[in-house]
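In: A structural model of the following input is requested.
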Amino acid sequence: MVNNIPIFGRFLALFVFCFFLAACDQTSSQTSLLKIGQVEKNNSGWPRSIMTREGLLTLDKQPSRIVSTSVTLSGTLLAINAPLVASGATMANTSVAAEQGFMRQWANVADERGVIPLYQTEPNAEAIIKANPDLIIISATGGDSALKLYDQLKDIAPILVIGYDDKSWIQLADILGNILGLEEQAKTITQRFEKSLKETKSMITLPPQPTTAMVYYQDGTGANIWTTESAQGRILQELGFTIADIPESVKGNISMGMRNDIVIATGERFPDAVTGNSVLLFSASKDREKAFKENHYLRETSAVKNNQVFAVGDDTFRLDYYSATNLLKQLQTQFGHQTHVQ
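Out: Below you'll find the predicted structure:
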């Protein structure tokens, strides 16, 4: 009997150890079930975890000094009142950007909150580090992505890598609100916009459908055409627009990386991509309508022949709460009676 006690003890220890491993494996399995963009919260609020394209990110407490390397994401961060202290910027003093390189639709808001520009266009690791962030936000794709600096910055502060090429700004606001502890702020701003969206839908008469929506190149050689998965395409569809199909023969240019929100159409393939009975020109003012209609290569497209080409504003390339609200105003002006959108 005495000789059996150590054996029993060893079996008991082995059982407890195996049970512990199983429990750990279950916890790991539950966490790994998170899809990209999904947030898991502790019952007390913190910590919070989010699955990113670079793996699981866990924040132990609410960030207080956020640095955004993406000028696209910065607008949404400002809209939900995130503690944004610095942001990457784009080329300054253009039709879309103000003096500091911030997007015109929210440049004044950034100035009022003391947000500093880190750099213009080309990501700078030293500038990001100097801002002393407790969270760095990087876009997974797009011209404003600083993903190439990930390895340099990952030991400086937690990094949230998030894509905007397959989400509306409302979806981004929801995800960012959940991981940053700003759920109520995100809910308030999205509900306000959705109310304006419904009002706009009720007051406009759509141009002939379907619609090709695009950013038309200044030199007239092509365009970035918005897909149904783009933030722009999603808003248009909610308003009742039908996004025109883009022929497979046009697709294939991945010079901007693999993206879900745009199809790049240039050269001889460009006219084949303009299949809509109407065309909406994003990131464009009224003068771009004339330039588009006078493009020799586009004269046989349905939209040009029937004079159904419309510019919808300089600030509609990168959508956030501010620019999306301005887009609604533009559409009201083009296709309905003008009214105030809050």
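In: contacts and neighbour counts: CA atoms only from here.
Out: OK.
In: How much space separates residue 75 from residue 109?
Out: Applying CA to CA, to the nearest Å, the value for residue 75 to residue 109 is 9 Å.
In: should've said residue 290
Out: 33 Å.
In: Compare those two (neighbour count), which wins?
Out: More crowded of residue 290 and residue 109, by other CA atoms under 10 Å: residue 109, with 15 against 12.
In: what about that one, which SS state?
Out: helix (DSSP: H, G, I helix; E, B strand; the rest coil).
In: who's in contact with the nearest residue to residue 209 once chain neighbours are set aside?
Out: Leaving aside its chain neighbours, residue 209 sits nearest to residue 277 (5.5 Å; criterion: CA to CA, 6 or more residues apart in numbering). By CA atoms under 8 Å, 6 or more residues apart in numbering, the contact list for residue 277 reads 208, 209, 210, 211, 212, 302, 303, 308.
In: Surely residue 70 touches residue 137?
Out: Yes - applying CA atoms under 8 Å as the test, residue 70 and residue 137 come out as touching, 7.4 Å apart.
In: ok, how many other residues are close to the closest residue to residue 305 other than its chain neighbours?
Out: Take residue 305 and drop its neighbours on the chain: the residue closest to it by CA to CA, 6+ apart is residue 299, 6.4 Å away. Neighbourhood size, residue 299 [other CA under 10 Å]: 14.
In: Residue 126 now?
Out: Residue 126 is flanked by 11 other residues according to other CA under 10 Å.
In: To which secondary structure element is it assigned?
Out: If you go by DSSP states H and E, residue 126 is part of helix 125-130.
In: For that helix, buried residues please.
Out: For helix 125-130, a neighbour-count test (16 or more other CA atoms under 10 Å) marks 125, 128, 129 as buried.
In: and if you look at stretch 146-165?
Out: Under 16+ other CA under 10 Å, the buried positions of stretch 146-165 are 146-147, 150, 153, 157-165.
In: Second input sequence below; structure requested for side-by-side comparison:
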Amino acid sequence: MKSTLFRLLAGVFATFALSIGASQAAEGWPREIATSHGVIHLSAPPQRIVSTSVTVTGTLLAINAPVIASGATSPNSRIADDQGFFRQWSSVAKQRGVKRLYIGEANAEAIAGEAPDLIIIAATGGDSALRLYDQLSAVAPVMVVNYDDKSWQQLAEQLGQATGKEADAAQTIASFAAHQQTVKQSMHLPAQPVSALVYRPDGKAANLWTAASPQGQMLQQLGFTLAVPPTQLASSQSQGVRKDIVQLAGENMASGLNGNTLLLFAGDKSDVQRLQSNVFLAHLPAVKNQQVYALGDDTFRLDYYSASNLLTQLASQFSG
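Out: Now for the predicted structure:
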């Protein structure tokens, strides 16, 4: 008798708990999410997210969003694994079973085949699938995000709201902030101001990170001062609508790299050697004084994982 009563009570409590859980899960939903391409309606937290942007995928993984598939870049490179996923988070993607949909150009059929309930598209950059917006909007809500004008933390907050992962985003951001503060207090900064750049493999051009870039924002948070390039270069539009870089080529490259220290993103020691041996850059103060530093291959795009690796690199290079 007692056993039967206990089972009945247990069933009641279990039903009550499930009811509360469902109520909590539904709290704050449906949601209206404002994007640069209008407002999207999400009736419940998405469970099958497809990211068309390999850059954005890292931030989705960092906030534990249920990303099931992603576009990829060229595999087996300095920055990507055998699937074309960025090395800084490729192990996390494998653990969570994230599927590679395609390499390079977005494929609408492959995306639709995953039956997503939310599709993420980057507004700019080489991994943007914006041309497929109308086509993909017929499949699922499409969220267009910019990563060229905000930090990965800001992107994480934006994605957190859309995916119901606000708490995860806040926790990830707080954990990183504590790490960043520790590194900042331990660093002895090199000669200021600095030029932060990606040096092209052919040595004929460079992309200079601006103060609007995630890289520029992070350096400034750590106490670095960004060198301001000549006005005619700074005012030039790079890659059409991008705000995060200034493209330097030819004679403009030397004049644009006017910092007392050069920080090479997406580079290693071999890139430092290549730049220092470039006869057209030999006269630069940073080169003369050997104030050229590589900050790792995975820093071309910053997410939680690569930004954490960047902190480790900076602490190693400039430890007090």
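In: would you list the buried residues of helix 125-130 of the first structure in TSV and tack on distance to residue 169 of the first structure?
Out: Putting the buried residues of helix 125-130 of the first structure into TSV (distance: CA to CA, whole Å) gives the following:
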residue	distance to residue 169 of the first structure
125	26
128	24
129	27
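In: Aligned to residue 38 of the second structure, what sits in the first structure?
Out: Counting by TM-score structural alignment, residue 38 of the second structure lines up with residue 55 in the first structure.
In: quick one, what contacts its match?
Out: Shown in contact with residue 55 of the first structure (CA under 8 Å, 6+ apart): no residues.
In: Which residue is the nearest non-sequential neighbour of the alignment partner in the second structure of residue 93 of the first structure?
Out: In the second structure, residue 93 of the first structure lines up with residue 76, judged by TM-score structural alignment. Spatial nearest neighbour of residue 76 of the second structure, chain neighbours left out: residue 82 (4.8 Å); criterion: CA to CA, 6+ apart.
In: Show me the strands in the stretch 51-200 of the first structure, by range?
Out: Ranges of strands in the stretch 51-200 of the first structure, per DSSP state E, counting those that start in this stretch, are 55-59, 66-68, 84-89, 116-120, 135-139, 159-162.
In: Any chance of a markdown table for those, columns distance to residue 46 of the first structure?
Out: Formatted as a markdown table, the strands of the stretch 51-200 of the first structure follow (distance: least, CA to CA, whole Å):
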| stretch | distance to residue 46 of the first structure |
| --- | --- |
| strand 55-59 | 7 |
| strand 66-68 | 17 |
| strand 84-89 | 20 |
| strand 116-120 | 28 |
| strand 135-139 | 15 |
| strand 159-162 | 16 |
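In: how about these, which one is nearest residue 319 of the first structure?
Out: Minimum separation from residue 319 of the first structure across the strands of the stretch 51-200 of the first structure (CA to CA) falls at strand 135-139, 14.0 Å.
In: That closest one aligns to what range in the second structure?
Out: Alignment of strand 135-139 of the first structure against the second structure: residues 118-122, by TM-score structural alignment.
In: What's the average distance for the matching stretch when superposed on the first structure?
Out: Aligned to the first structure and superposed, stretch 118-122 of the second structure gives a mean residue distance of 0.3 Å (mean CA distance after the TM-score superposition for the first structure).
In: what does that stretch contact?
Out: So stretch 118-122 of the second structure is contacted by 46, 48-53, 56, 128-130, 136, 140-147 (CA under 8 Å, 6+ apart).
In: Tell me which residue of the second structure lines up with residue 205 of the first structure.
Out: Under TM-score structural alignment, residue 205 of the first structure pairs with residue 188 in the second structure.
In: and that match, how many residues sit next to it?
Out: Here the number of neighbours of residue 188 of the second structure (other CA under 10 Å) works out to 14.
In: Excluding chain neighbours, what is closest to it?
Out: Of all residues not flanking residue 188 of the second structure in the chain, residue 320 sits nearest, at 4.6 Å (CA to CA, 6+ apart).
In: my guess is the one you found meets residue 186, correct?
Out: Yes - shown here, residue 320 of the second structure and residue 186 form a contact pair, counting by CA under 8 Å, at 5.5 Å.
In: got the contact list for residue 79 of the first structure?
Out: Residue 79 of the first structure is in contact with 186, 189, 320, 321, 322, counting by CA under 8 Å, 6+ apart.
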